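K.L.:
this one's structure only:
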């Protein structure tokens, strides 16, 4: 299940977003500081972050800056009533960031969320195609870069582990390759159990 983090100091807004996005696994926080602790320190991965701009302590914009400085490429949807042109232009300097004005409808929110998450799936598929191509060509460093990108985009997917197994086998690192194969099979099993 896709995982979304909501950061908003208004409880009713958090509850509304949770209600609108009930098919996702949701974590809810009220400050950027809490979010950074969870993401940067505790290494929790999300498929999407939804944040307000005006928050107690650090702002939503500061959150975006800090996440991108830490190479955290997760898509971010800024949901705010606070809209100044200079703030918007600052937000859109960053990749995979979109904006939705408050108040919003369920339809507006779900469209934005789906497009940001789908864009991420497209990035995964593109990295997968490139990783396979580079493995076939024997360009192992380029393949490794693509595989690491896939790990980042979908950490719970078995696919990057299978590819890393192939890559490490080609490099002769059999013991580490076997660990990736084991991880891939475990994730595969987990995925199948969730479906049944």
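P.N.:
Structure received. Note that the coordinates shown come from a computational prediction; the quantities given were computed from them, not determined experimentally.

K.L.:
contacts, neighbours, all on C-alpha from now
P.N.:
OK.

K.L.:
What count of nearby residues applies to residue 84?
P.N.:
If you count neighbours by other C-alpha atoms under 10 Å, residue 84 ends up with 9.

K.L.:
Sorry, wrong one. I was asking about residue 161.
P.N.:
26.

K.L.:
can you pull out the strands in the chain?
P.N.:
3-7, 25-29, 48-51, 76-80, 97-101 (DSSP state E).

K.L.:
what sits up against the shortest one?
P.N.:
In other words, strand 48-51. 3-8, 60, 74-80, 113, 116-117 (C-alpha atoms under 8 Å, 6 or more residues apart in numbering).

K.L.:
how far does stretch 39-57 sit from the chain's center?
P.N.:
How far stretch 39-57 lies from its chain's middle: 11 Å, per C-alpha atoms, centre = their mean, to the nearest Å.

K.L.:
end to end, how far does that stretch reach?
P.N.:
From its first residue to its last, stretch 39-57 covers 17 Å (C-alpha to C-alpha, to the nearest Å).

K.L.:
Is it possible to mark the buried ones in the contacts of strand 48-51?
P.N.:
4-8, 60, 74-80, 113, 116-117 (16 or more other C-alpha atoms under 10 Å).

K.L.:
returning to what we had before: would you turn the strands of the chain into CSV with distance to residue 174?
P.N.:
Listed next are the strands of the chain as CSV, based on distance: least, C-alpha to C-alpha, whole Å:
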stretch, distance to residue 174
strand 3-7, 33
strand 25-29, 36
strand 48-51, 35
strand 76-80, 38
strand 97-101, 40
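
K.L.:
how distant is stretch 153-170 from the center of its chain?
P.N.:
With C-alpha atoms, centre = their mean, you get 18 Å for stretch 153-170.

K.L.:
residues in contact with that stretch?
P.N.:
45, 47, 73-74, 120-121, 123-124, 131-132, 135, 140, 143-144, 147-148, 150-151, 174, 176-181, 183-185, 187-188.

K.L.:
Pull the contacting residues for the spatially closest residue to residue 98 that is not a sequence neighbour.
P.N.:
Spatial nearest neighbour of residue 98, chain neighbours left out: residue 77 (4.9 Å); criterion: C-alpha to C-alpha, 6 or more residues apart in numbering. Residues counted as contacts of residue 77 (C-alpha under 8 Å, 6+ apart) are 48-51, 97-100, 112-113.

K.L.:
next, the one to line up against it:
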């Protein structure tokens, strides 16, 4: 049974989520503030975290950044009343895997939980190879610490930005990012370039990864929206 931790300071929302997690076959546990939340992450080792952004003691942004910096890759879905795109991007920049805004429907929440867990398991989470973080998708293996990418046993060389862009898409596999979101996350929010910069880098990455495969085998174009890693 998958264990899901809810870090939420509103009692009614917390209890509603706990009830529906149990109904859907999950082991739900809860924390009512940021300090208790980060403590429970370390003690309980949940399979997924539902994380409110505005928390007493320690914000959701801070919790997410702290976990990622210590190497904890547990899937995180951020929950907040904020709906501005900048807030969503900030949450994703902090290391969240997905984002859901209040008020939300229970069916939507459960669908997002299932989707994030499925993507996390499909990427095989992050496996460790001699202490290095390795992201595996099909016959592609990315060693994060060594900045190495192997496809079918052959090393593929990337520029720094190509590597960072590919890494970001693979870490959030299945999530669709607009060109502006990718530009902000990889090049920085103050970057003065154009969104076509993203298109050029995606094209270069695809060319290097193709090796006879469909160009969109790893990175798919979502018409009118942006890109996602398959």
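P.N.:
Great, that's in hand. The model shown is predicted, which means the values in this text are computed figures rather than measured ones.

K.L.:
Can I get the buried part of the contacts of stretch 153-170 of the first structure as one ChimeraX selection?
P.N.:
Burial among those is assessed by 16+ other C-alpha under 10 Å; the matching ChimeraX selection reads:
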select :45,47,73,74,120,121,124,131,132,135,140,143,144,147,148,150,151,177,178,180,181,183,184,187
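
K.L.:
before we move on, the earlier item: of all the contacts of residue 77 of the first structure, which comes closest to residue 67 of the first structure?
P.N.:
residue 49 (10.7 Å; C-alpha to C-alpha).

K.L.:
what about that closest one, neighbour count?
P.N.:
23.

K.L.:
Distance of it relative to residue 109 of the first structure?
P.N.:
For residue 49 of the first structure relative to residue 109 of the first structure (C-alpha to C-alpha), the value is 13 Å.

K.L.:
before we move on, what about residue 28 of the first structure?
P.N.:
Taken as C-alpha to C-alpha, the span from residue 28 of the first structure to residue 109 of the first structure is 16 Å.

K.L.:
can you name the residues of the first structure that the longest helix anywhere in the second structure overlays?
P.N.:
Criterion DSSP state H: the longest helix present in the second structure is helix 106-122. On the basis of TM-score structural alignment, helix 106-122 of the second structure is assigned to residues 106-122 in the first structure.

K.L.:
so how far is that stretch from its chain's centroid?
P.N.:
12 Å.

K.L.:
That one vs the second structure, mean deviation?
P.N.:
For stretch 106-122 of the first structure, the mean deviation from the second structure after alignment is 0.8 Å (mean C-alpha distance after the TM-score superposition for the first structure).

K.L.:
Name the residues that touch that stretch?
P.N.:
20-21, 47-48, 75-77, 96, 98, 100, 153.

K.L.:
Using TSV, lay out those together with distance to residue 194 of the first structure.
P.N.:
Putting the contacts of stretch 106-122 of the first structure into TSV (distance: C-alpha to C-alpha, whole Å) gives the following:
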residue	distance to residue 194 of the first structure
20	23
21	20
47	18
48	21
75	25
76	27
77	28
96	29
98	31
100	33
153	20
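
K.L.:
tell me which of the residues you listed is nearest to residue 90 of the first structure?
P.N.:
Of these, the one sitting nearest to residue 90 of the first structure (C-alpha to C-alpha) turns out to be residue 98, at 11.5 Å.

K.L.:
Enumerate every residue touching the nearest residue to residue 81 of the first structure once chain neighbours are set aside.
P.N.:
In space, and not counting its chain neighbours, residue 81 of the first structure is closest to residue 102: 4.6 Å by C-alpha to C-alpha, 6+ apart. Contact partners of residue 102 of the first structure, counting by C-alpha under 8 Å, 6+ apart, are 79-81.

K.L.:
now do residue 73 of the first structure
P.N.:
67, 96, 153.

K.L.:
Tabulate the residues you listed (a markdown table), appending neighbour count and distance to residue 56 of the first structure.
P.N.:
Output for the contacts of residue 73 of the first structure, formatted as a markdown table (neighbours: other C-alpha atoms under 10 Å; distance: C-alpha to C-alpha, whole Å):
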| residue | neighbour count | distance to residue 56 of the first structure |
| --- | --- | --- |
| 67 | 18 | 18 |
| 96 | 17 | 24 |
| 153 | 22 | 29 |
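
K.L.:
Where helices are concerned, which of these count?
P.N.:
67, 153.

K.L.:
and in the second structure, which of the contacts of residue 73 of the first structure remain?
P.N.:
Comparing the contacts of residue 73 of the first structure with the second structure on both residues aligned by TM-score structural alignment, their matches' C-alpha atoms under 8 Å, the contacts found in both are residue 67.

K.L.:
which one of the contacts of residue 73 of the first structure sits closest to residue 37 of the first structure?
P.N.:
Nearest member of the contacts of residue 73 of the first structure to residue 37 of the first structure, counting by C-alpha to C-alpha, is residue 67, at 11.1 Å.

K.L.:
Identify the residues contacting that closest one.
P.N.:
Contacts of residue 67 of the first structure (C-alpha under 8 Å, 6+ apart): 36, 40, 73.

K.L.:
Count the residues that sit near the first one.
P.N.:
Burial measure for residue 36 of the first structure: 16 neighbouring residues, criterion other C-alpha under 10 Å.

K.L.:
Return the distance of it relative to residue 30 of the first structure.
P.N.:
12 Å.

K.L.:
shared neighbours, the two?
P.N.:
If you check residue 36 of the first structure and residue 30 against C-alpha under 8 Å, 6+ apart, no residue is contacted by both.
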